[in-house]
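Enquirer: Quick one, structure for this:
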Amino acid sequence: MSSRRNFLQKLSIGLSAAALTPLSSPASVFPDLRKPVKQLRVALMGLGGYAGIVARAMKECKLATLTGIVTGTPSKIATWKSNYGIPDKNVYNYDTLHTIANNPEIDLVYVTTPNSLHHKHVLQVAAAGKHVICEKPVADNAQQAREMIAACKKAGVKFYVGYRLHFEPHTRELVRMRKAGEFGNIMHVNNYMGFKIGDPTQWRLKKALAGGGAMMDVGVYALNGARYATGEEPVWVTAQESKTDMVKFAEVDETVTFQLGFPSGVIASCGTTYNFNNYERVYLIGDKGFAELSPAFGYGPIQGRTHLGPMNQPLITHQAAQMDGLADCILNGTPDPGMTGEEGLKDMVVVDAIYESLRKGGEKIYLYKK
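Expert: Purely as a prediction, here's the structure:
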């Protein structure tokens, strides 16, 4: 398959932080505002495959609406204007992006460009005075993430990262149960996410655009999942890499396993790959019960079970729930479920340490002083 996006869709269809707030019903995902006084007006930046998924999902939204686009590919403009009713005045390219500051019909820009462009583009959007959400990983490294957070604070705009699963019902139920003590003391976590990547010429295999390989692209799912499964921040990491195709993966990592040590003594054993499929799970074990999500990270349907039986949570369109949820945060001041730039920074601190461990032959890297 040629892209991670297609893989996530097809994988799930074929199968029948720690700050997350509880989800009690589908209405908690889609705010029950049939006639909202105001909607969050969104422009998509970078019109690749994922932007199309978000745009189609936003047709379900109540509080968010697509009003603009930013693209470096003029040939895409006519189709997007026709499909989503985008007027000429709300169409931008990367050279004219700064003029979006003068457009009252756009409140937020969603950056879906390749990973290594996130830093540059978020800084540009912040300078234009617009709220911004960017896809994960938030940046190439923690230092870039800090600069992005600082720029958004200076500009007085909100900064979010596309952790769509933080609005997903099974994920939220797992976190609710963990916070309620229904698993007892968490004893172990085992998470992994990966797929067999296709087209060897795609940007995800070019470090200058991707920032890294499987660890950067989909390993962050397993990492973020370990953090919300434990409700803790890791204090040390170790990591190991295997590479079977030195040509295809000349610039980026292929398969990485990593371990996270938490203050309570819990160890999370995690993995990520670009070399094989059927590798997607969140599994936590407590002294009173367990939870498993598998599939856990794709676009749906997510499936879950616990020691009490099937989770039986609602199946939703993740991107619609995310955009309505973020609109609710911005417009109505509802609590953010761990999607801020600071949340992205926490993951990048760990990703940096994982790559450091790889460079040092698997050495244990401490994230904080012992």
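Enquirer: going forward, measure contacts and count neighbours with C-alpha atoms only.
Expert: Noted.
Enquirer: Give me the distance between the most centrally placed residue in the chain and Val237.
Expert: Centroid check for the chain by CA atoms, centre = their mean gives Tyr163 as the closest residue, at 3.4 Å. Going from Tyr163 to Val237 by CA to CA, to the nearest Å gives 22 Å.
Enquirer: Could you verify that Val42 is part of a strand?
Expert: Yes: Val42: assigned to a strand according to DSSP: H, G, I helix; E, B strand; the rest coil.
Enquirer: residues in contact with whichever strand or helix holds Glu173?
Expert: Using DSSP states H and E, the element containing Glu173 is helix 169-179. Helix 169-179 is contacted from outside by 18, 20-23, 26, 165-166, 183-184, 228-231, 291, 293, 302-304, 311, 313-316, using CA atoms under 8 Å, 6 or more residues apart in numbering.
Enquirer: what's the answer for stretch 48-66, then?
Expert: By CA under 8 Å, 6+ apart, stretch 48-66 touches 5, 30-31, 33-34, 36, 38-45, 84, 86, 112-113, 317-321, 323-324, 327-328.
Enquirer: To compare against the first, here's the next sequence to fold:
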Amino acid sequence: MEHRRTFIKKSGLFLAAGFLPFPNFLGFSKKDKLGVALVGLGGYSTHQLAPALQETEYCELRGIVTGSPEKIPQWQEKYGIPDANVYNYENIHQIANNNDIDVIYIVLPNSMHAEYTIKAANAGKHVWCEKPMAMNAEECRQMIEACEKNRVKLAIGYRLQHEKNNRIMMKWAETTPYGPIQEVKAAAGFYSNNPGWRAVEKMGGGAMYDMGVYPLNTSRYTVGREPIAVSAKSSTSRPDVFGEVDETMDFTLEFPEGVVANCRTSFGEGMNNLEVTCSDGSYYLQPFQTYSGVKGGTSDGKILEPFGKNQQAVQMDDDALSILNNKPMMVPGEEGLKDIIVLEKIYESAAKNGQKLKI
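Expert: Here you go, the predicted structure:
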């Protein structure tokens, strides 16, 4: 039991928003909000994060950083962003002089995460970075070091660790209400005909980097321990589209005491399920990682109803409260690093035709 508690505490998962002090008792008004600048105005910023920021209680969209000048007028008109809060990738360092911006949210292709997280930290701003954290463990460590050096906080955008039913999975990893966990099955994927940069190796493309971190991260917090070995096989059924990267990755994580997580991710098929088999019962989430409607049930008939709140808004408010209350981030850089260490071993095993590798 103690090793589970240690995992959860080290991962920062015990800092649920419900346990954070209410801000009004800490000397600042509910009117005070953190100014957020989105870096990269692609689909996720456009359709998820910017709308979610309108639903947050402790954040406000105040700035944008983009390499596409044609997008600027629309964003300014829609969200009231002044000229002084508009930047490009060359002058992002000038945000250091802008007191309107407290947080820089990195929403760029995976290969750019480390570079712009470090630039944001060097500008003296707190950093939220989308998953996966970076291309490799060394980049992750550089990001963590830059934020520590500049005394700013770093959070990784694992929205599911803020979502109610996935947090129940974390709790049950510790309390084991259905007996010790024996096996986890986790799968996340969708069919893509137009993957864009996600099919380009040098930009951090591939199903494992994009969707695979969901079953990987979820397996870790669902078991409540760190994996000790991994084996994996990658495949591509459409080499004309995914000639450079993995279209599908199957991987098995081995945990202490014989616990196994069998995982699959793909750009070639839709899947979205988490199943947990224990000694005295079982439970599941299906879907477990959609933007809304996460739901599930248990072998004894309990129903896990959807949360009903915007996941990205909850995530950003949780992270804002961690900054405002000077508390550790719920999903800090160290959590992203742990996934990338395993992810590198997954690719190494796939390159060796599924050879089991110790982590």
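Enquirer: Nearest spatial neighbour of the residue nearest to the centre of the first structure, chain-adjacent residues omitted?
Expert: Among residues not flanking Tyr163 of the first structure along the chain, Met339 sits closest, at 6.0 Å (CA to CA, 6 or more residues apart in numbering).
Enquirer: who's in contact with the one you found?
Expert: Going by CA under 8 Å, 6+ apart, Met339 of the first structure touches 160-163, 166.
Enquirer: let's go with 6 Å and repeat that
Expert: Neighbouring residues of Met339 of the first structure by CA atoms under 6 Å, 6 or more residues apart in numbering: 160-161, 163.
Enquirer: Can you tell me which of the residues you listed is nearest Val349 of the first structure?
Expert: Val161 (15.0 Å; CA to CA).
Enquirer: Quick one: residues contacting that closest one.
Expert: Contacts for Val161 of the first structure were tallied using CA under 6 Å, 6+ apart; they are 133-135, 339-341.
Enquirer: For it, give its distance to Leu345 of the first structure.
Expert: Val161 of the first structure is 10 Å from Leu345 of the first structure, where distance means CA to CA.
Enquirer: Neighbour-wise, give me the winner out of the contacts of Val161 of the first structure.
Expert: Neighbour counts for the contacts of Val161 of the first structure (other CA atoms under 10 Å) peak at Ile133, which has 28 neighbours.
Enquirer: Checking my notes, that one in a strand, right?
Expert: Yes: assessed by three-state DSSP, Ile133 of the first structure belongs to a strand.
Enquirer: Show only the entries of the contacts of helix 169-179 of the first structure found in helices.
Expert: Of those, the ones assigned to helices by DSSP state H are 26, 228-230.
Enquirer: what two of the residues you listed have the greatest distance between them?
Expert: So, those by CA to CA: farthest apart are Pro26 and Thr230, at 24.7 Å.
Enquirer: Which one of the two is surrounded by more residues?
Expert: Set Pro26 of the first structure next to Thr230 and count neighbours by other CA under 10 Å: Thr230 wins out with 27 against 16.
Enquirer: Next one: the equivalent of the more buried one over in the second structure relative to Leu13 of the second structure, how far apart?
Expert: By TM-score structural alignment, Thr230 of the first structure lines up with Val223 in the second structure. The spacing between Val223 of the second structure and Leu13 of the second structure, counted by CA to CA, is 13 Å.
Enquirer: what's the answer for Glu254 of the second structure, then?
Expert: From Glu254 of the second structure to Leu13 of the second structure the distance is 22 Å (CA to CA).
Enquirer: And Arg172 of the first structure, what's its match in the second structure?
Expert: Under the alignment (TM-score structural alignment), Arg172 of the first structure maps onto Arg167 of the second structure.
Enquirer: okay, now its match: neighbour count?
Expert: 18.
Enquirer: give the contact list for the nearest residue to Leu293 of the first structure once chain neighbours are set aside.
Expert: Nearest non-adjacent residue to Leu293 of the first structure, counting by CA to CA, 6+ apart: Gly304, 4.2 Å away. Counting by CA under 6 Å, 6+ apart, Gly304 of the first structure touches 292-293, 311.
Enquirer: and Pro132 of the second structure, what helix or strand is that in?
Expert: Here Pro132 of the second structure is assigned to no helix or strand, by DSSP H and E.
Enquirer: what residue of the second structure takes the place of Leu63 of the first structure?
Expert: Correspondence of Leu63 of the first structure to the second structure, assessed by TM-score structural alignment: Tyr58.
Enquirer: Check the alignment and tell me where Leu331 of the first structure lands in the second structure.
Expert: Checking TM-score structural alignment: Leu331 of the first structure goes with Leu324.
Enquirer: ok, now how distant is the match of Arg172 of the first structure from Leu160 of the second structure?
Expert: 8 Å.
Enquirer: according to the alignment, the longest helix belonging to the second structure goes to what range in the first structure?
Expert: For the second structure, the helix that runs over the most residues, judged by DSSP H, is helix 333-351. Per TM-score structural alignment, the counterpart of helix 333-351 of the second structure in the first structure is residues 341-359.
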